[in-house]
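J.: Return atomic coordinates for the entry below.
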Amino acid sequence: MDLEFDIVDLPETGHVAEGEQAPGFTRPLVNDEYWEDVPLANLLDDPPVVLVFHPMDGSFPATYVWNEIADREWHEYATVVGVSIATPYAHERLIEDEGLADYRLYADPANEVARKYDVVHDLDGMAGIEEPRPAVFVLDGEGVVEYAWVADEWPDFPPYDEVENALTSP
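T.: Next up, the predicted model:
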């Protein structure tokens, strides 16, 4: 198979692991109508909460990940939110263009949340520019990580079946 991009091994990370407390944060949370600053803690009232770290909106990996999540209807099992460096305006476009009205996306242009979770990815050839590497964290109502997956190569996509098992297993 002739890929039109290189597979890149990512360096190891000390990301938040299963059984650990997920770092809290407050960022603009975007839906299909508006956005407002929402603390992660507010979402924990409706567990499980799935944090999906994804590349910049408009990129193939981001579009693929969100289309797969929407097709699998994860919103039926959990509160599912994305996190990326895209602005609220870009998030609104992604939600509208991909029909993601059942999902909300945190805007984190400075990549601060990815740093807290230690899932930062430096973009090749762009000194000082970073975005989150693909990652999925499933949190319980106390904010404890019940499931964690973090990409170790670029590009990489979540193990969707594993995530679904984490969402539907007691």
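J.: hey, let's count contacts and neighbours off CA atoms from now on
T.: Fine.
J.: how much space is there between the closest residue to His75 other than its chain neighbours and Leu167?
T.: Nearest residue to His75, sequence neighbours excluded (C-alpha to C-alpha, 6 or more residues apart in numbering): Asp102, at 6.6 Å. Note on Asp102: its distance to Leu167, by C-alpha to C-alpha, to the nearest Å, is 17 Å.
J.: And these two? Which one has more around it.
T.: Leu167 (21 against 16; other C-alpha atoms under 10 Å).
J.: I'd like the secondary structure assignment at the more buried one, please.
T.: helix (DSSP: H, G, I helix; E, B strand; the rest coil).
J.: same deal with Asp2?
T.: coil.
J.: sorry, back to before: give me the element the residue nearest to His75 is part of.
T.: Using DSSP states H and E, Asp102 sits in no helix or strand.
J.: One more: Ala114?
T.: Going by DSSP H and E, Ala114 is in helix 112-117.
J.: again with Tyr64
T.: helix 60-72.
J.: residues in contact with the helix or strand that that helix is followed by?
T.: The element immediately downstream of helix 60-72 (helix or strand, assigned by DSSP H and E) is strand 79-84. With C-alpha atoms under 8 Å, 6 or more residues apart in numbering as the contact definition, strand 79-84 has outside contacts at 43, 46-57, 74, 103-109, 111, 113, 131-132.
J.: Return the subset of these lying in strands.
T.: Judged by DSSP state E, strands contain the following of the contacts of strand 79-84: Val49, Val50, Leu51, Val52, Phe53, Arg104, Leu105, Tyr106, Ala107, Glu131, Pro132.
J.: ok so, going back, could you give me the ChimeraX selection string for whichever of the contacts of strand 79-84 are buried?
T.: The following ChimeraX line selects those of the contacts of strand 79-84 that are buried, judged by 16 or more other C-alpha atoms under 10 Å:
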select :43,47,48,49,50,51,52,53,54,55,56,57,74,103,104,105,106,107,108,109,111,113,131,132
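J.: Next, the second sequence, to be compared with the first:
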Amino acid sequence: MVEFDVVELPETDHVAVGEEAPDFTRPLVGDEYWSDTALSDLDGPVALVFFPMDGAFPATYVWNEIRDREWGSSSDLTVVGVSVSTPYEHKTFIAERGMDYELFSDPSAEVGERYGVVHDLDGMTGIREHRPAVFLLDEDHVVEYAWVAAEWPEFPDYDEVEAHIERL
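T.: From the prediction side, this is the model:
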């Protein structure tokens, strides 16, 4: 069994329910290619899932759970991820996980900063990553649901998220 310490993360002033989701343009990586894409280019309701860098066990756990629950497969919900990993890392991660989802690449963590979900990695000066977070956006990209991890590792209540997805 893997041992790790639970770390309480500092409070964050993240994007809240009722606010318009900040727009951004970043490489959106799929299983075949990537291209610069704006969040505002995505149609319909959107599940915007922030996660730690590819290869970290929380990233694997989050995306295996979303894949196994088949988020977005039976509705017009668009499910996309955002992490500090590069497009090349995302391509490998997507292939290894057998994912049908696309992932935004945010190596500078600027998107995560705008959403209030960035934290410094303990003991690594200048290294930042996204904490796990889920934002459900309606058709106008207004936040209808927001969950942001308060400790590491922490994961969303997937059943609760799905209940909110059904209301979109």
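J.: In structure 2, what stretch matches the helix holding Tyr64 of structure 1?
T.: Aligned by TM-score structural alignment, helix 60-72 of structure 1 falls on residues 57-69 of structure 2.
J.: what comes into contact with the matching stretch?
T.: Stretch 57-69 of structure 2 is contacted by residues Phe51, Pro52, Met53, Asp54, Arg97, Met99, Asp100, Pro153, Phe155 when judged by C-alpha under 8 Å, 6+ apart.
J.: quick one: Pro52 of structure 2 and Pro132 touch, right?
T.: Yes - at 6.5 Å, Pro52 of structure 2 counts as touching Pro132 under the criterion of C-alpha atoms under 8 Å.
J.: do you know how far the alignment partner in structure 2 of Pro11 of structure 1 is from Glu151 of structure 2?
T.: In structure 2, the residue paired with Pro11 of structure 1 is Pro10, using TM-score structural alignment. Taking C-alpha to C-alpha as the measure, Pro10 of structure 2 falls 8 Å from Glu151 of structure 2.
J.: For Glu162 of structure 1, grab the count of nearby residues.
T.: 11.
J.: what do we get in structure 2 for it?
T.: Match for Glu162 of structure 1 (TM-score structural alignment): Glu160.
J.: now the one helix or strand that match maps to against strand 46-50, angle please.
T.: Using DSSP H and E, Glu160 of structure 2 sits within helix 158-167. Angle of helix 158-167 of structure 2 versus strand 46-50, following axes from the mean of the first three to the mean of the last three C-alpha atoms, to 10 degrees, is 150 degrees.
J.: Now for the residue nearest to Leu42 of structure 2 when sequence neighbours are not counted, how many residues are close by?
T.: Distance criterion C-alpha to C-alpha, 6+ apart; nearest residue to Leu42 of structure 2, sequence neighbours excluded, is Thr78 at 7.4 Å. Residues contacting Thr78 of structure 2 under the criterion other C-alpha under 10 Å number 19.
J.: So which of Pro10 and Glu151 of structure 2 has more stuff around it?
T.: Glu151 (15 against 10).
J.: counterpart of that one in structure 1?
T.: Match for Glu151 of structure 2 (TM-score structural alignment): Glu153.
J.: Report how many residues lie close to the closest residue to that match other than its chain neighbours.
T.: Distances taken as C-alpha to C-alpha, 6+ apart put Asp9 closest to Glu153 of structure 1, at 4.3 Å, once the chain neighbours are dropped. Neighbour count of Asp9 of structure 1, defined by other C-alpha under 10 Å: 12.
J.: quick one: the host helix or strand of Pro28 of structure 1 aligns where in structure 2?
T.: Secondary structure assignment for Pro28 of structure 1, by DSSP H and E: strand 26-30. The aligned range for strand 26-30 of structure 1 in structure 2 is 25-29, by TM-score structural alignment.
J.: just how off-centre is that stretch within its chain?
T.: Per C-alpha atoms, centre = their mean, to the nearest Å, the displacement of stretch 25-29 of structure 2 from the mean C-alpha position of its chain is 13 Å.
J.: tell me which residues in the helix or strand just after the strand holding Pro28 of structure 1 are buried?
T.: Next helix or strand after strand 26-30 of structure 1 toward the C-terminus (DSSP H and E): strand 35-39. Neighbour counts over strand 35-39 of structure 1 (16+ other C-alpha under 10 Å) mark Trp35 as buried.
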